[in-house]
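> Predicted model and sequence below, questions to follow.
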Amino acid sequence: MKKYFVAIGLLALITACGGGNDKQATTDKAAAAPAAAPADALASNPDYQKGLELVAKSDCLTCHKVSEKLTGPAYKDVAAKYENTDANITMLAEKIIKGGQGNWGSVPMTPHAALSEADAKQMVKYILLLK
């Protein structure tokens, strides 16, 4: 049940639009309408669901957000930078487990050595679906 609330919250975050002039509101509404179908498709994707569940249980959201930079890069920025390939999934999963520094600035990512490779890969698959 919790994952449905998280998925709904993410959907609301993705489709939320701020204030502005009427022309911008019209543009935002037009842009949000086509985005609803892919968001629904994401919610039913097993890689998305499992990855979202793993991220929600981890400490990832302490440093990362879906759409905006916090201490670390936004998940959407990571998804935009890396193609969804097996090589990138493996490389990014290793960075999650071992930690890293330099790709997104000078702030290091702490290692998550207790995380299994399979779980780290599942989390990466979720993140790369946010493109």
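Looks like it arrived, so ask away. Numbers count the residues shown, from 1 in each chain.

> Please make it C-alpha for all contacts and neighbour counts, starting now.
Noted.

> can you tell me how far the residue at the greatest distance from the centre of the chain sits from Ala35?
Within the chain, the residue lying farthest from the chain centre (CA atoms, centre = their mean) is Asp22, at 30.2 Å. Distance from Asp22 to Ala35, counting by CA to CA, to the nearest Å: 20 Å.

> cool, and His64?
With distances taken as CA to CA, His64 is found 22 Å from Ala35.

> Also Lys2?
In this view, Lys2 and Ala35 are 23 Å apart by CA to CA.

> okay, the two: which has more neighbours?
Neighbour totals were compared for Lys2 and Ala35, and Ala35 leads with 14 against 9 (other CA atoms under 10 Å).

> so what secondary structure elements neighbour the helix or strand harbouring the more buried one?
If you go by DSSP states H and E, Ala35 is part of helix 22-43. The helices and strands touching helix 22-43, judged by 3 or more CA pairs under 8 Å, 6 or more residues apart in numbering; DSSP states H and E, are helix 2-15.

> which other helices and strands contact the helix it packs on?
So helix 2-15, by 3+ CA pairs under 8 Å, 6+ apart, packs with helix 22-43, helix 46-57.

> Give the buried residues for that helix.
Neighbour counts using 16 or more other CA atoms under 10 Å place Ala7, Leu10, Leu11, Thr15 of helix 2-15 among the buried residues.

> put this beside the first:
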Amino acid sequence: MKFSLFIVTLLLLSACDIDGSMRANSKDGSAVDARVIAAKSGCMGCHAVSNSVYGPAWKLVSQRYLDVPDAKEQLIYHIRTGSAGRWDHVTGGRRMPPQKGAISDVELAIVVDYIMALAAPKPAQAAATVESEPPVETH
């Protein structure tokens, strides 16, 4: 039954419009779909990309950690050890249970990279921001 559910999940995700922002490169250079990893690891039972389900939407997580220097390490830590209180305004006080055996270290890093990329400015956005800023005056 679990295998059938996994196959159905893979088929549904493969039907989605998956672009480069939804992929992360594994160490061997092959593209790995972070959402497939997240689905098979159970992450999507509580989280979604744009909507808060049981836990916070990944776009909210990405925005919160956008300017945090060690964001990736912090997210990995909170996923592995669980978290409470950090998202009460979104979750109504629900806790994230520790995810020690649900996902490997390599796969977790791929999923966290994907989450962090959700709030990163796209090249066109970054260029538009630079062009719209007033020139710096030098004296």
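Sure thing, it's come through. Predicted, not measured: the structure shown is a model, and the values here were computed from it.

> What is the distance between the helix holding Ala35 of structure 1 and the centre of its chain?
Chain-centre distance of helix 22-43 of structure 1: 18 Å, with CA atoms, centre = their mean, to the nearest Å.

> tell me the angle that helix makes with helix 46-57.
Going by axes from the mean of the first three to the mean of the last three CA atoms, to 10 degrees, helix 22-43 of structure 1 is angled at 100 degrees with respect to helix 46-57.

> Tell me the buried residues in helix 22-43 of structure 1?
Residues of helix 22-43 of structure 1 classed as buried: Asp28, Ala39, Leu42, Ala43 (neighbour count, 16+ other CA under 10 Å).

> Let's have these in CSV, adding distance to Lys76 of structure 1.
Shown next, in CSV, are the buried residues of helix 22-43 of structure 1 (distance: CA to CA, whole Å):
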residue, distance to Lys76 of structure 1
Asp28, 19
Ala39, 14
Leu42, 14
Ala43, 16
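
> how close does the counterpart of Cys63 of structure 1 in structure 2 sit to Trp58 of structure 2?
Taking TM-score structural alignment, Cys63 of structure 1 has Cys46 as its aligned residue in structure 2. To Trp58 of structure 2, Cys46 of structure 2 is 10 Å away according to CA to CA.

> The two: who's more crowded?
Neighbour count, other CA under 10 Å: between Cys46 of structure 2 and Trp58, Trp58 has more, with 22 against 13.

> got a list of what the nearest residue to that one once chain neighbours are set aside touches?
The shortest distance from Trp58 of structure 2 to any non-neighbouring residue, by CA to CA, 6 or more residues apart in numbering, is to Val49 (4.8 Å). Residues counted as contacts of Val49 of structure 2 (CA atoms under 8 Å, 6 or more residues apart in numbering) are Ala57, Trp58, Lys59.

> Report the separation between the last one and Leu66 of structure 2.
Right, Lys59 of structure 2. Distance of Lys59 of structure 2 to Leu66 of structure 2, given as CA to CA: 10 Å.

> How about Glu73 of structure 2?
Look at Glu73 of structure 2 and Leu66 of structure 2: by CA to CA, they are 13 Å apart.

> who touches both of Lys59 and Leu66 of structure 2?
Taking CA under 8 Å, 6+ apart as the contact rule, Lys59 of structure 2 and Leu66 both touch Ala119.

> returning to that earlier point: tell me the one of the buried residues of helix 22-43 of structure 1 nearest Leu128 of structure 1?
Distance to Leu128 of structure 1 across the buried residues of helix 22-43 of structure 1 (CA to CA) is lowest for Leu42, with 11.3 Å.

> quick one, what contacts the one residue sitting closest to the centre of structure 2?
Nearest residue to the geometric centre of structure 2 (CA atoms, centre = their mean): Ile115, 1.8 Å. For Ile115 of structure 2, the contacting residues are Trp58, Lys59, Val61, Ser62, by CA under 8 Å, 6+ apart.

> One more: Met1 of structure 1?
Contacts of Met1 of structure 1 (CA under 8 Å, 6+ apart): none.
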